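> sequence first, predicted coordinates after that:
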Amino acid sequence: MFANTEIRELATKLELTILAVKIEKSEKQLRAKELKAISLDELSVQEVFEKRLDLEEIENSEFKEQLSQTFNEVVSNLHEEPKSEQV
């Protein structure tokens, strides 16, 4: 049995949500079709946030849109190069 399979089974039993499990290359090739998994490094930060946000039961669409907009602003600010101070 693969270690990742054991981890997934234990998480299911304990009702845990796994954000990511690093899959060995050979296991990934053998079970890619079965797992239908997407690696986090294949997604942008915004895509990960949106996928996670979709799992939440937020009925207010305006609030959900505001969350997305605020998140995108924060990410954008983090990616900006620091402005050099002029003397």
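Thanks, I have the structure now. Numbering: from 1, shown residues only.
> for the rest of this, base every contact and every neighbour count on C-alpha atoms.
Noted.
> in this structure, which spans are helices?
Taking DSSP state H as the criterion, the chain carries its helices at 3-13, 25-35, 45-55, 61-79.
> now those in JSON lines, with mean neighbour count?
Formatted as JSON lines, those follow (neighbours: other CA atoms under 10 Å):
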{"stretch": "helix 3-13", "mean neighbour count": "12"}
{"stretch": "helix 25-35", "mean neighbour count": "11"}
{"stretch": "helix 45-55", "mean neighbour count": "13"}
{"stretch": "helix 61-79", "mean neighbour count": "12"}
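> measure Ser61 to Gln46 for me?
18 Å (CA to CA, to the nearest Å).
> and for Ala32?
Remark: distance between Ala32 and Gln46 (CA to CA) = 24 Å.
> adding another structure so you can compare the two:
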Amino acid sequence: MADAAWNGDWRAAEAHVRVAGEDWDERWSRAELLQEVAREDDAWLETWRAAEPGNCDAATSTPGSWFSGPGRSGAAASPARSPETG
């Protein structure tokens, strides 16, 4: 998924979050991963946000867009170590 995003395919990132459905913990985990991917290169994220300006998943995938409060580490898996990035 990370490679697809870095190659400009924001739809792969959108699907990565969407398939979590209403499992909110999983959605947050996936948004955290996307934040890490965007820290490397966010061109795909900017394209996604422009294409779907009202998409909350795109907004929460923006690095620094939300506070990791008590009980959340704020540290997502590194894209290089995550099985989701391939």
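Received it, and whenever you're ready, just let me know what you need. Quantities reported herein were computed from a predicted structural model and do not represent experimental measurements.
> can you give me the TM-score here?
TM-score of the superposed chains, computed with TM-score structural alignment, normalised by the length of the second structure, equals 0.31; 46 aligned residues with a CA RMSD of 3.2 Å.
> helices of the second structure, residue ranges please.
2-6, 10-18, 24-40, 43-51, 56-60.
> so can I have a markdown table of those helices showing mean neighbour count?
Below are these laid out as a markdown table (neighbours: other CA under 10 Å):
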| stretch | mean neighbour count |
| --- | --- |
| helix 2-6 | 19 |
| helix 10-18 | 18 |
| helix 24-40 | 20 |
| helix 43-51 | 18 |
| helix 56-60 | 18 |
